[in-house]
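K.L.:
after the sequence you'll find the predicted model.
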Amino acid sequence: MIKQFVRTSILSCASIAVLAGCGITESAHQPANHNRAQLQGVPKNIIMVVADGMGPAYTTAYRNYVDDPTTPNIEPVVFDDILVGNASTYPAQVSGYVTDSAAAATALASGVKSYNGAIGVDVNKQPVNSVMYYAKSKSMRTGLAVTSQIVHATPASYIAHNESRKNYNEIADDFFDVRVNGEFVADVMLGGGTSYFEREDRDILAQFIDAGYEYADSYNRLASVPAGSNVLGLFAPVALPAVLDDKRKNRLKYLTKNAIKHLENDNGFFLLVEASQVDWAGHANDIASAMAEMHDLAITMEYLRDYVEANPDTLVVLTADHSTGGLTIGANGDYRWSPEHLKSLSASVMTIALEMANEENPGEFVAAKLGLSLTEQELATLNSISNQDDKTRLSAVKTFLDTKTNTGWTTGGHTGVDVEVFAFGAGYQSFMGQIDNTDIAKKIFSFIDKKQPAKIAFPSKKVSTNIELTSDEDDDELCDFKEDWRCN
């Protein structure tokens, strides 16, 4: 199995190429207390934020969504203040021009292009090193905070190695089994996914607890964990609820803040943060959840901007792995977008569609949940679908909101457009301009490489831009990922 390679891995990353800077002047929007040396220096702490599925239309839509209509201008939002460039997202050639989250996350985590579905492996299905793994080898503390299950494509690619993103249980095994000089790759893991860690065939949750990790199964319990702890926080069987349905409307900020509380130390930390469900809203063509998830991300970025003001030796990078849904602001030849209809929802469209079937007056129930005053005709339309199946009701409510807002979608999948790159803090200038998603990992590798010599259990075999993983077992006893798609 691939984990057998990783357990006995030899680190060989003695040097990583440093890409030339763009020579662009400092942004006027960067925190005021950052001097030039700090901005161009080596960060002590690195926070990588991935907004899954967030194409450029999402940030524009969010700006309009939160705009104050009583003023003549559209006010800038946090994303406008920290924009530094764009990144291409295409996967390895075998998968064409449009990436999935796994290939994109592998690129962002390791600097290596791979095929769609790959988790921390290259096109030959051989394991590649991630920036989180490398940070751990440099004695930095490491962690992740996501709103999906923590074994989902993006967080998995920073820790695990598997030929298929669908192998959730095997990926969960890797969270415990993959080690860096005997230590776990991540000190803090926050998100969903209890069902993958507490299984009949293996209780990984118990293993982490026995290994000294604090366990939190609720947001409130997480708050009581002593600072500086190793923490496994799993707050749902699979993913967290949509933010519109969650009791914490700032859940990503909350998880991020708590992760930092446990990661701060004299040697620095690497933290992965993912706004996972922007993507899911895009797949569902659900504009209400898309804007709500974007708001959850925006307040997280505002918190991180304040954190960097107080800790200017910290670098924050935000990008998307790809764009989802082909969101358009305006549709059907009508030069209009009306986000005011999205501001008062008290539940997700999914929850509304499921619950309306049990209501005596479904139209009025939907109107109340949407926070809208509807016409008699609109109420009648909603009443007419209440006896349909769940899928039909969900589609009808989403279409209703698309019509009210004049939102368009081109697909239920991904698109191949470039995505925006945002950065601030120490060394942020390295991410300016037009780059590739792999460049983000390479630049982070470079920053980590400059901190201090890695603590390596065995001597390096060669200089590489990634980790070469080898084994002390006979090769013919191991899974051959060049030939075998699945390994047991």
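P.N.:
Okay, I see it.
K.L.:
CA only for contacts and neighbour counts going forward, please
P.N.:
Will do.
K.L.:
surely residue 277 touches residue 242?
P.N.:
Yes. If you go by Cα atoms under 8 Å, residue 277 and residue 242 touch, sitting 7.2 Å apart.
K.L.:
in addition, the following structure is provided for comparison:
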Amino acid sequence: MMIRLTCLAASLLLTACAQSPQQSAASSEPETPRNIIFMIGDGMGANYLTAYRYFLAEGKQQQIKPTIYDELWTGISSTWPDDQTLVTDSAASATALATGYKTFNGAISVDQQHLPIGTLMQQAKRLGKANGIVASSQVNHATPAAFLAHNPSRRNMDAIADHYFDIRVEGQLVPDLMFGGGARHFIRDDRNLVAEFQAEGYQYADSWQQLTQLSQAPALALLADNGLPSVLNQEKEAPLQVMTEKALELLADHPKGFVLMVEGSQIDWCGHANDIACAMAEMHDFARAIQSAKAFVDANPDTLLIITADHETGGLALAADGIYEWRADLIYGVQYTVREITRRMMKLEPAELADQWRHWTGLTLSDEQLTEVQTVHQQQPELYALLNGYINKATRTGWTTDGHTAADVPVMAYGAGAEQFTGFMDNIDIAKRIMGFIQQSAN
């Protein structure tokens, strides 16, 4: 069934926010960006930015310097959903960022009555712009889904993938480019969406080599069955940066400009796992993608780069156990995610555990710790908990939860219109300001 949305939340188009508090009523109008690069660090609270700053410093002999995040930081945002919990999930927060409306946890761009809410990418398509999605998760995961689909449950991932093809705006597919994982949701026994996209003229890639060979939009690249491997566990250098640069290359010459959403998806996954080395690796990949986006803005000053998070994950604390210390230097010795180290440790003989642990983490097991590991080393949950605890204890890293928190999240902006994203705002304000720019640039 073809779903056609020809009139998309007209009221949203009239709700662009007024001038920021820093602007006087007599000041000139801000420059309207032709292109929007919207980057979302899933789970990336302000504490993650602080951690990344000190993480880099430990790699540079304690020379603490501002990172790319610090250089672009302009404000902070609240993230509460419309369901009385105060703690949002990615679906509700991404809906707020994509539509300018609050909704309930789990919802993909639908309201409390499960009716579709028009998204900024649907608006952009109606006004002649191109749209792109880049994610290190499945491209139909909660955050990217909120920009392109409508469903009362983020878990209906096959149906969400179907929407990417079935939803049309004035006869046109909404996404012009999608890079990430999720092939199993697009090539299924009941439907082959890849073939359908190819029949509509989309170039397709299912490997990194093929991604580099894509020459024009529309394009689809599905590089894993599910999410991409964690940065720590794969050989590909800076995967999110590579996808971002290719996306910008293919969208750059669109005559009416573009909207590109880039999600650092797995910062959140590392936070859920309470895995600090994993989190810093994903933050580094996201930072490199931001560097590439900033370089694009420098070369194309009619572009706005806006960066935020959907929520904070894990309640990350840079110190623990009452000790005034955070050992970021020890994170550099951890070669894989804790889940991958656990998987490898379970394949070893008891006599090999201590040496391999030291090789994979740079840490030494005490006699007591070695006995604990040997006791549970064939029991995955128990072994994982032990190993993760050893790394967190050594680095003095604290976590309050393996879920999300209600903490406010940072906002960063650069380029045309960046002055509209200073100070405190709610996540729906970000969407409203972006949608206002999209409308203005089409006039």
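P.N.:
Cool, got the structure. In this text the structure is predicted, and so the values were computed from the model without any measurement.
K.L.:
what's the TM-score here?
P.N.:
Superposed pair, TM-score by TM-score structural alignment, normalised by the length of the second structure: 0.94. Supporting alignment: 436 aligned residues with a Cα RMSD of 2.0 Å.
K.L.:
before we move on, the earlier item: need the residues touching each of residue 277 and residue 242 of the first structure.
P.N.:
Listed contacts common to residue 277 of the first structure and residue 242 are residue 293; contacts here mean Cα atoms under 8 Å, 6 or more residues apart in numbering.
K.L.:
which residues touch residue 249 of the first structure?
P.N.:
Residue 249 of the first structure is in contact with 243, 296, counting by Cα under 8 Å, 6+ apart.
K.L.:
that one -> the second structure?
P.N.:
Correspondence of residue 249 of the first structure to the second structure, assessed by TM-score structural alignment: residue 237.
K.L.:
and its match, which helix or strand is it part of?
P.N.:
Using DSSP states H and E, residue 237 of the second structure sits in no helix or strand.
K.L.:
ditto for the one 3 residues further on
P.N.:
Counting by DSSP H and E, the element that carries residue 240 of the second structure is helix 239-251.
K.L.:
quick check: next helix or strand after that helix?
P.N.:
Next along from helix 239-251 of the second structure, by DSSP H and E: strand 258-264.
K.L.:
the helix or strand following that next one aligns to what range in the first structure?
P.N.:
Helices and strands here follow DSSP H and E; after strand 258-264 of the second structure, the next one along the chain is helix 266-272. Residues 277-283 of the first structure are where helix 266-272 of the second structure lands when matched by TM-score structural alignment.
K.L.:
that stretch vs the second structure, average offset?
P.N.:
Its aligned residues in the second structure lie a mean 0.6 Å from stretch 277-283 of the first structure after superposition (mean Cα distance after the TM-score superposition for the first structure).
K.L.:
neighbouring contacts of that stretch?
P.N.:
Contact with stretch 277-283 of the first structure is made by 51-54, 147-148, 242, 287, 289-290, 293-294, 323-327, 411-414, as judged by Cα under 8 Å, 6+ apart.
K.L.:
kindly report the same for stretch 299-317 of the first structure.
P.N.:
With Cα under 8 Å, 6+ apart as the test, stretch 299-317 of the first structure has contacts from 31-34, 38, 42-49, 78, 250, 252-253, 256, 421-428.
K.L.:
ok now the match of helix 266-272 of the second structure, how far from the chain's centre?
P.N.:
Taking Cα atoms, centre = their mean, to the nearest Å, one finds stretch 277-283 of the first structure lying 11 Å from the centre of the chain it belongs to.
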